[in-house]
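Peer 1: got a sequence here, can you build the structure:
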Amino acid sequence: MPTALITGASSGIGEVFAQELAQRQYNLILVARSEAKLQELATKLQQAHGINAEIIVQDLSQPGAGTTVFEAVSQKGLTVDMLINNAGFGDYGAFSDRPLPKFMEMIQLNITTLVELTHLFLAPMRQRRQGSIINVASIAGFMPLPYMSVYAATKAFVLSFSEALWAENRTSGIRIQALCPGPTATQFFQAAEFPATMNESGVNMVTAAQVVQESLQGLETNKSNVVTGGLNTQIIVNLQRFFPREVLVNLIESQFKAK
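Peer 2: Next up, the predicted model:
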């Protein structure tokens, strides 16, 4: 059986990736901070699908966390065929009003650990000339996002980084994808501390299952990026082609400012 490593596997998109890949007979390495949630998920998937599921309890917002995970995988003697860098978080509010330590943790998790894990696991994939990496970005990575400025910037990095690696590796048997979900029904908005009025704003959300299905379909054809959410999100990510950047970012600011 092939083996997939999934970060942020205890909930949301990461958990659904684990469920879907277990159904496809992947062994799993599940990484997150919550040991209880990881163990519950691992046990459930092993019993349901007859696969092996290892857990690694690790706070990926800490420096060197990616190396710690890689070493743990190596000590278990496991080969990672698919890496899904899903762990990440956002934060809502005016940049100057929000706590700096939270931004630094966000950059560490959303960018630094993702780069670290990608580098460590890509090298052996290249030696084998096979493997897949899905880096979870966001439609926020396509444009500046007032009141989520650092989050959008981290996802712009993930998008650019992943597409560049896709081009570098497209003839070497490695598939690399930037997954760019639109609004998705997870705990993201609560964790980012969006105002309740904006949580109830009627934004059309897709399910995490839809995101995962579109991602894996795109991986089959080696698409460099997959934007989920249908026509609405396709329009959003292409607005920059039709409007000056200042006009667009002012429009976004008016939409995202708390009422």
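Peer 1: C-alpha from now on. contacts and neighbour counts both.
Peer 2: Noted.
Peer 1: ranges for the helices of the protein?
Peer 2: Per DSSP state H, the chain carries helices over the ranges 12-23, 35-49, 65-75, 100-107, 114-128, 149-169, 188-191, 196-199, 208-220, 231-238, 245-256.
Peer 1: show me what the longest one is packed against.
Peer 2: Under the contact criterion of 3 or more C-alpha pairs under 8 Å, 6 or more residues apart in numbering; DSSP states H and E, the helices and strands touching helix 149-169 comprise helix 100-107, strand 131-136, strand 174-180.
Peer 1: so what touches that helix?
Peer 2: Counting by C-alpha atoms under 8 Å, 6 or more residues apart in numbering, helix 149-169 makes contact with 89-91, 95, 103, 106-107, 110-111, 135-138, 140-145, 174-178, 180, 224-225, all of which sit outside it.
Peer 1: what does the first one give?
Peer 2: Around helix 12-23, the neighbours that count as contacts under C-alpha under 8 Å, 6+ apart are 4, 6-9, 27-28, 30, 41, 45, 49, 51, 86-87, 186-187, 208-209, 211-212.
Peer 1: same question for the fourth one.
Peer 2: By C-alpha under 8 Å, 6+ apart, the list of residues contacting helix 100-107 from outside reads 61, 62, 88, 89, 90, 150, 151, 154.
Peer 1: check the third one too.
Peer 2: Residues from elsewhere that reach helix 65-75 (C-alpha under 8 Å, 6+ apart): 56, 58, 59, 60, 79, 113, 114, 116, 117, 120, 121.
Peer 1: let's compare: structure for the following, please.
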Amino acid sequence: MTTGNDQKTRTALVTGASAGIGRELALVFAEHGFDLVLVARRKERLEALAQEVQGKFGVKAHIMTIDLANPAAPRQIFDEMARRHIMVDALVNNAGFSVPGYFRDTHWEDQKGLIQVMVTAVAELCHLFGPGMAARRYGRIINVASLAGHLPGAAGGTLYAAAKAFVIKMSESLALENINNNVHVTALCPGFTYSEFHDVAGNREEMNKLPKIIWMTGDVVARQAFDAVMAGRPVIINGGINNFIALLARLLPQRLVHSLMARNQRNAKAKPRAA
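Peer 2: Predicted structure coming up:
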């Protein structure tokens, strides 16, 4: 990517790049001239995406297959970038999943993995790559949160909403810390987005009952995220309906909000697809 007096090709590292919003974000960064580092567990999908962006946009695409549920993964990613002499200018923390079902009925190892992937790894990757960005006075970080982070947690999403709320607040704080470093940090808060996320979570049948007007496509969400981080917006909630929902959650009496959320049993009744 070259802008103004900057003649340097920049590199974006995207976690959870094999599908969904992560894949779309990788495509948008590539379209804007960024080389890519694609990180996920599914090697075949990463290889296919790498070939696609190289053919379409002429950028370099590196892949790294790793599971962020492994506590050692963030440091391994950082060390591998140093070994390959790849300077990361943009970081997209997108990897994530949900653990459906009542909290009391789930396996702790699954919940522990959610915290590792969606809280600890996000914070650690920002902590590892952020200082270099600040020192070079250029950095772009997108932390994929959710509209759920602005709402009370629904049944069956006990730690999901909590993790996303953490990501939002952390991103806001990092944005303020780096306000004079040309390092922009944005929490991306999509609502319902077409992807395979709900197939894996096991609530696709319930999700299909929702009105189509509330759904957005991944490419639109990704483009809005890219524009937001480039403009230095700490938080972006995608879509007018989602912004209205978040506003109501702040303004309505919390007793009423909790009563409304109590009706949402989609995740509690979901049956996750086998990995």
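Peer 1: overlay the chains and give the TM-score.
Peer 2: TM-score for the superposed chains, counting by TM-score structural alignment, normalised by the length of structure 1: 0.95, backed by 258 aligned residues with a C-alpha RMSD of 1.5 Å.
Peer 1: for the aligned residue in structure 2 for residue 220 of structure 1, what are its contacts?
Peer 2: Pairing criterion TM-score structural alignment: the partner of residue 220 of structure 1 within structure 2 is identified as residue 230. In this structure, residue 230 of structure 2 makes contact with 140, 184, judged by C-alpha under 8 Å, 6+ apart.
Peer 1: for residue 230 of structure 2, give its distance to residue 32 of structure 2.
Peer 2: Between residue 230 of structure 2 and residue 32 of structure 2 the distance is 11 Å, computed by C-alpha to C-alpha, to the nearest Å.
Peer 1: export the contacts of helix 100-107 of structure 1 to CSV and tack on neighbour count and distance to residue 204 of structure 1?
Peer 2: Rendered in CSV, the data for the contacts of helix 100-107 of structure 1 read as follows (neighbours: other C-alpha atoms under 10 Å; distance: C-alpha to C-alpha, whole Å):
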residue, neighbour count, distance to residue 204 of structure 1
61, 22, 30
62, 13, 34
88, 24, 22
89, 19, 20
90, 23, 19
150, 20, 24
151, 26, 21
154, 23, 24
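Peer 1: biggest separation within the contacts of helix 65-75 of structure 1, which pair?
Peer 2: Within the contacts of helix 65-75 of structure 1, 59 and 79 form the most distant pair, 21.8 Å apart (C-alpha to C-alpha).
Peer 1: how many neighbours does the counterpart of residue 102 of structure 2 in structure 1 have?
Peer 2: Matched across to structure 1, residue 102 of structure 2 falls on residue 94, judged by TM-score structural alignment. The tally of other residues near residue 94 of structure 1 (other C-alpha atoms under 10 Å) stands at 13.
Peer 1: equivalent analysis for residue 52 of structure 1, please.
Peer 2: The criterion is other C-alpha under 10 Å. On that basis, residue 52 of structure 1 has 18 neighbouring residues.
Peer 1: next: residue 95 of structure 1.
Peer 2: A count of nearby residues for residue 95 of structure 1, using other C-alpha under 10 Å, gives 15.
Peer 1: how close does it get to residue 102 of structure 1?
Peer 2: Using C-alpha to C-alpha, one obtains 11 Å as the distance from residue 95 of structure 1 to residue 102 of structure 1.
Peer 1: chain neighbours aside, what residue packs nearest to the counterpart of residue 184 of structure 1 in structure 2?
Peer 2: Matched across to structure 2, residue 184 of structure 1 falls on residue 193, judged by TM-score structural alignment. For residue 193 of structure 2, ignoring the flanking residues on the chain, the nearest one in space by C-alpha to C-alpha, 6 or more residues apart in numbering is residue 216 at 4.8 Å.
Peer 1: so that neighbour sits right up against residue 223, yeah?
Peer 2: No - Residue 216 of structure 2 is beyond contact range of residue 223, at 11.9 Å (criterion: C-alpha atoms under 8 Å).
Peer 1: what's the residue nearest to residue 193 of structure 2 aligned with over in structure 1?
Peer 2: Under TM-score structural alignment, residue 216 of structure 2 pairs with residue 206 in structure 1.
Peer 1: separation between the counterpart of residue 12 of structure 1 in structure 2 and residue 141 of structure 2?
Peer 2: In structure 2, the position corresponding to residue 12 of structure 1 is occupied by residue 20, as judged by TM-score structural alignment. Between residue 20 of structure 2 and residue 141 of structure 2 the computed distance is 18 Å (C-alpha to C-alpha).
Peer 1: of these two, which one has the most company?
Peer 2: residue 141 (30 against 20).
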